[in-house]
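In: Just a sequence and a predicted model for now, questions to come.
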Amino acid sequence: MNTPEADEPRGTSRPHRSRTRKLLLSILSILLVIAVGCVGFAGYLAHRWNSGTQQLNVTELQSPNAADGPGTNILILGTDTRSEDDPDQAGITGTRSDAIMVAHIAANGSGVQVVSLPRDLWVPIKGHGEDKLNAAMSYGGANLAVSTIHDLIGVRIDHVAIIDFEGFRGLTDALGGVDVPVYKEFTSYGRTFPEGLNHLDGDGALSFVRARYPFADGDFQRIRNQQAFLKAVISKLVSVGTLTNPVKVTRAVDQLSPYLTVDDGLDARGMVSLLTKLRGVEISEFRFMTLPTGDPGTSEDGAEYLTVDEDALSELRTAFTYDTLDRTIQKMD
């Protein structure tokens, strides 16, 4: 008795199977090439990051005096290397931080809260009595800045990143520009920013984050502008148009890294670990606030400063300690 297989003419199925096998092998080969290419590109990008950034051993990050708490806290310091002839730099010596932010990544990865600390806050600085918050970096570099800020907010600092404002120019251009909202027209450094959504190139970004004198509330509006710029950059960085474009990603790293100093825990491997914590965070889950301040004051040498709002600071310290910053920001907003 003949089986169906026996009735099938010889050679009928083999070419079909052969073609299928070849097709599968071709697909697997393509996927393997893509995988190898991705690994190779990741390694290349890691090399560019490690060779481009300056890395520091910040001993204060391991300070036993800093309270432990859930989540990850990253101190972001913005510095400006413009000539001392620039009016915004008058009277400033050493490296002072013009922007001071603490970014908190929630322990469960549900969001990122960024708290700006006004640079003119009058605070205790170890070994230097009381002074403006931004003087800590001038007196003792990243270690003293970290120590001063974790004393202020009451929890440890896990990482520190110091960026020169000049890096914003190349980064913005590498991303094809960024869009920021302007709620009232102003002019700064010869450039006018009309009310509404403004598309900034690199030069425009620099003028935008530096502007202080056009505003009645001076540094507070500059802080809001810096927050808006940071949010716009993050939005552009995580967009599909950037993440799927190796050329754009490489240019962004190349343009930013020479102006970036990080602790040695933020090498390429550390950045991958950090970005893994952020993998599920949407841009809408980034929240920003500025620490409220008390009355202004004047130091013995005539310098004007801002006092700390102790009630607001106490609430902020509790929020950092118990990982409830998201609710606290919504309440203070």
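Out: Yep, that arrived.
In: From here on, just use CA atoms for contacts and neighbour counts.
Out: Noted.
In: Can you classify Val114 as helix, strand or coil?
Out: strand (DSSP: H, G, I helix; E, B strand; the rest coil).
In: Leaving out the residues flanking it, which one is nearest to it?
Out: Nearest residue to Val114, sequence neighbours excluded (C-alpha to C-alpha, 6 or more residues apart in numbering): Ala103, at 4.3 Å.
In: and the one you found, how many neighbours does it have?
Out: Per other C-alpha atoms under 10 Å, the neighbour tally for Ala103 reads 21.
In: and it, what helix or strand is that in?
Out: strand 99-105 (DSSP states H and E).
In: So which elements touch that strand?
Out: Secondary-structure packing of strand 99-105 (3 or more C-alpha pairs under 8 Å, 6 or more residues apart in numbering; DSSP states H and E): strand 72-79, strand 112-116.
In: Now find how far off-centre the helix or strand Ile30 falls within is within its chain.
Out: Applying DSSP H and E as the criterion places Ile30 in helix 14-52. With C-alpha atoms, centre = their mean, to the nearest Å as the basis, helix 14-52 stands 32 Å off its chain's centre.
In: Included below, for side-by-side comparison, is a second structure:
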Amino acid sequence: MRAEKKRKKKKKVLAIVLSIIGIFILVAGGYAYFLWDKAAKTVASINEEINPSDRRVEKVDVNKKDPVSVLIMGVDERSGDSGRSDSLIYMAINPQTKTTEMVSIPRDTYTELVGKGTMDKINHSYAYGGTQMTIDTVENFLDVPVDYFVKVNMESFRDIVDTLGGVTVNSTFAFDYDGYSFNEGQLDLNGKEALAYSRMRYDDPRGDFGRQDRQRQVIEGIIDKGANISSITKFGDMFNVVEDNVKTNLSFDNMWDIQSNYKQAADHVVQHELKGTGGKIGGVYYYQVNEDDRLAISKELKENLEMDKTASKN
């Protein structure tokens, strides 16, 4: 009799444990579905279409692992201001060679603004013609196609960093900016500090290039922290920040294919620096890129995009 009672008790305990496991699986599955569905809806809400590049013979296919280009636009949009492209980073990504060629374009670069027909700072292209004029101007300047773009409002750095609980960077020198003091070495920054850290350039020995490096550090810090998000509340907050501050022509499927097929290209990143000289024209400061350097970098970008192979298809 006792043995039978023990068996019944064991069965009851087992049933409870299995029920708990079943509920956990359902909750986990529902959580995963929620994140997937919310991510897809978020990407759909931030979509911004651009004209197909006239430097492509045919459209690239990320599902087939074609080499692609992505333009990262850090836009400084504040209340009452049409905004300027604060940071322009062009990447030519080749999943076959597992290589990414990257070049940052200084914001004061003197070039033709396509669609306006005037020579000016490249960052003014956004103020005059938004995303499309910026992309057309970059394509003309580097003589390369822009297949995809990701536009991020630099003000969102603050909200993203705070949502993640701060980021860690490594400052190469000490400086003060916008009421904050930054020591040399490893720093843990909150949102406002990260925004100030990424904006300073006039006291940097490397000028715009130094600021671009700090912006890259903050972005990498965000990625490192973002990869370890476990709270559903933080995921929800992150989705809200993205909806308010990011625009792209990448679809959800594009993003999934790139994450699956192109991630190894991040293992070998070649960073190029556009050499040139700064000076005033008509009382305004501009950065004039060395023409031979521009052509050499353009050639390397096109080689990584396999532009010769693409052209030979027709």
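Out: All right, it came through fine. Small disclaimer: the values here were computed from a predicted structure and weren't measured.
In: that older thread, deepest of the helices and strands packed on strand 99-105 of the first structure, which one?
Out: Of all those, strand 112-116 has the most neighbours on average by mean count of other C-alpha atoms under 10 Å, namely a mean of 23.
In: Could you give the number of residues near the aligned residue in the first structure for Pro106 of the second structure?
Out: Alignment note (TM-score structural alignment): Pro106 of the second structure maps to Pro118 of the first structure. Neighbour count for Pro118 of the first structure, taken as other C-alpha under 10 Å: 24.
In: Need the residue closest to the centroid of the second structure.
Out: The structure's the second structure has its C-alpha centroid closest to Ile72; by C-alpha atoms, centre = their mean the separation is 5.4 Å.
In: which residues of the stretch 51-200 of the first structure fall in helices?
Out: Secondary structure of the stretch 51-200 of the first structure (DSSP state H, counting those that start in this stretch): helices located at 135-153, 166-174.
In: Distance-wise, check Gly130 of the second structure relative to Asp76 of the second structure.
Out: Using C-alpha to C-alpha, to the nearest Å, Gly130 of the second structure is found at 12 Å from Asp76 of the second structure.
In: the more surrounded of the two?
Out: Neighbour count, other C-alpha under 10 Å: between Gly130 of the second structure and Asp76, Asp76 has more, with 19 against 16.
In: pretty sure that one contacts Glu155?
Out: Yes: counting by C-alpha atoms under 8 Å, Glu155 is a contact partner of Asp76 of the second structure at 6.9 Å.
In: what does Ala205 of the first structure align to in the second structure?
Out: Ala205 of the first structure maps onto Ala194 in the second structure, with residues paired by TM-score structural alignment.
In: so that match, which of the three states?
Out: helix.
In: Go through the helices and strands packed on strand 99-105 of the first structure and name the closest to Phe220 of the first structure.
Out: strand 112-116 (9.7 Å; C-alpha to C-alpha).
In: Between strand 72-79 and the closest one, find me the angle.
Out: 40 degrees (axes from the mean of the first three to the mean of the last three C-alpha atoms, to 10 degrees).
In: how much does strand 112-116 of the first structure deviate in direction from strand 99-105?
Out: Going by the same axes, to 10 degrees, strand 112-116 of the first structure is angled at 160 degrees with respect to strand 99-105.
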